[in-house]
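Participant: Just to be clear, the model below is a prediction. Sequence and coordinates:
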Amino acid sequence: MSTLDRMEIVELVELHARSLELAAEVVDAVRPEQLELPTPCAGWTLRHLLEHEIGQRHGFAAAARGAGPDLALFAPVPVGPDPAGTVRRTGAELTAAFRDAAAAGRALWLPEIRDGGPFPLDRAVGFHLLDTLVHGWDVAAALGTADGLVEAVEGDGELLSVLVAVTEAVPDTPEARAPGRAFRPGLRPGDGAGRFDRVLALLGRDPAWKG
């Protein structure tokens, strides 16, 4: 039985809220002139990455409220003049939507993932928890502050265990990791790598990336 299978959905939603807070703390430090910095996401500046994250939060929240498989709901959204405020506002909206979906026992349509679903809520929350923490690392790496996020995640055993469980379930096949897919082919973790660095490597990211 996996970590996700043992966890109550209400508990998982609150754990996801912790991941959103850790990611928001990273974005709190972003200055306007840093939005054009490169990120570990090839071809994406920090602005592009944040716009993707905000769009994903809109899409997952809409799905949690019962929307069908509409790709337009997941489109990137401009960061506006207050990236940190936008990230925190959309995070709060997503948490509220996940709580409502948990109370209603609602599955989610996620058109960007495999056949689109519907996916059980625990799987959908797990998907976005992974997305939140890995893109949180992308932002922190672009800012040169990745070590702080890694330490915070590794210091939260429950959160880290869920992240590892979701990551290990991501297929690592040529089809699943082809160009244009969410993740690149997995890398071999370095000797002595911590659990979060192993997550990054499994998803095709170099934990030692520097802009």
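Facilitator: Okay, I see it. Residues are numbered from 1 along each chain as shown.
Participant: hey, let's count contacts and neighbours off CA atoms from now on
Facilitator: Will do.
Participant: show me where the chain has strands.
Facilitator: Secondary structure of the chain (DSSP state E): no strands present.
Participant: okay, pairing it with this:
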Amino acid sequence: MPPHLIPNPLQLLERALDQCGEVIQAISANQADWPTPCAEWTVQDLLHHLVVQDLHNYTVMARGNNVDPKSATATVGADWSTRFADGAAMLMRAWAVADLSSQVALPGGGEAPLRSRIGLQIAEFTVHSWDLAKATGVHVMLDPVLADQSLAWSQRVMKVDYRGPDKAIGHEVRVPLNADNYARLAGWFGRNPLFAPGPKAASLK
């Protein structure tokens, strides 16, 4: 791909955050306990993960530091849309002043440029936008470019030993060859693209 056509990763991250924020804003309070394509997580659980954990941890990462998993202890509360918007703005401010070429420590040892952390964040917010939209049935047009970028990134970095019970993601779910961008992304991340939205009792019928 010619250099002038390669998407700016921080612009893609901002688009992923905007998209996720749009989905979150459309979710109603009575959907908080609905199940999601993320096994054993309700909508409320996933919102907590995004608002309290991801936005905090990713801001720490954008500043060149490693995450302390015990540091984010708040609860999401009821005004999750405002909390997400505020956290997303803080994350983008951190990236705006970051030296993307600076070297940062990798969890397993070694170093990599700070910019290498952006792909994870794009994929995380893109996949979870689909999770929440699928779980609640909200009508938000999801950006196919973000799905393509997230799938390409994850297929480069995701190892087989990341998958399985009690791992970061489930086993890949095979989808038809003509499946759309988000169905392919969801399947790669171990989600069921045919997940049906609704309260738990309805989903068990």
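Facilitator: Here it is on my side, so go on. In this text, all values refer to a predicted model and were calculated from it rather than measured experimentally.
Participant: can you tell me how far the residue nearest the centre of the first structure sits from Arg57 of the first structure?
Facilitator: Taking C-alpha atoms, centre = their mean as the criterion, Asp131 is the residue nearest the geometric centre of the first structure, at 1.5 Å. Distance of Asp131 of the first structure to Arg57 of the first structure, given as C-alpha to C-alpha, to the nearest Å: 10 Å.
Participant: quick one, what contacts the equivalent of Ile24 of the second structure over in the first structure?
Facilitator: Counting by TM-score structural alignment, Ile24 of the second structure lines up with Val27 in the first structure. Applying C-alpha atoms under 8 Å, 6 or more residues apart in numbering, one finds that Val27 of the first structure lies in contact with Pro83, Ala84, Val87, Val139, Ala140.
Participant: redo that, cut-off 10 Å
Facilitator: With contacts taken as C-alpha atoms under 10 Å, 6 or more residues apart in numbering, Val27 of the first structure has the following neighbours: Glu21, Leu50, Pro83, Ala84, Gly85, Thr86, Val87, Arg88, Gly136, Val139, Ala140, Leu143.
Participant: need those in JSON lines with distance to Ala97 of the first structure and neighbour count, can you?
Facilitator: Formatted as JSON lines, the contacts of Val27 of the first structure follow (distance: C-alpha to C-alpha, whole Å; neighbours: other C-alpha atoms under 10 Å):
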{"residue": "Glu21", "distance to Ala97 of the first structure": "16", "neighbour count": "17"}
{"residue": "Leu50", "distance to Ala97 of the first structure": "20", "neighbour count": "25"}
{"residue": "Pro83", "distance to Ala97 of the first structure": "21", "neighbour count": "23"}
{"residue": "Ala84", "distance to Ala97 of the first structure": "20", "neighbour count": "20"}
{"residue": "Gly85", "distance to Ala97 of the first structure": "18", "neighbour count": "15"}
{"residue": "Thr86", "distance to Ala97 of the first structure": "16", "neighbour count": "18"}
{"residue": "Val87", "distance to Ala97 of the first structure": "15", "neighbour count": "24"}
{"residue": "Arg88", "distance to Ala97 of the first structure": "14", "neighbour count": "19"}
{"residue": "Gly136", "distance to Ala97 of the first structure": "21", "neighbour count": "26"}
{"residue": "Val139", "distance to Ala97 of the first structure": "24", "neighbour count": "29"}
{"residue": "Ala140", "distance to Ala97 of the first structure": "26", "neighbour count": "25"}
{"residue": "Leu143", "distance to Ala97 of the first structure": "30", "neighbour count": "22"}
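Participant: TSV please, covering these and showing distance to Asp122 of the first structure.
Facilitator: What follows is the contacts of Val27 of the first structure, written out as TSV (distance: C-alpha to C-alpha, whole Å):
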residue	distance to Asp122 of the first structure
Glu21	19
Leu50	24
Pro83	28
Ala84	27
Gly85	27
Thr86	25
Val87	22
Arg88	22
Gly136	21
Val139	25
Ala140	27
Leu143	31
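Participant: Inside helices: which ones of the residues you listed?
Facilitator: Using DSSP state H, the members of these that fall within helices are Glu21, Leu50, Pro83, Ala84, Gly85, Thr86, Val87, Arg88, Gly136, Val139, Ala140, Leu143.
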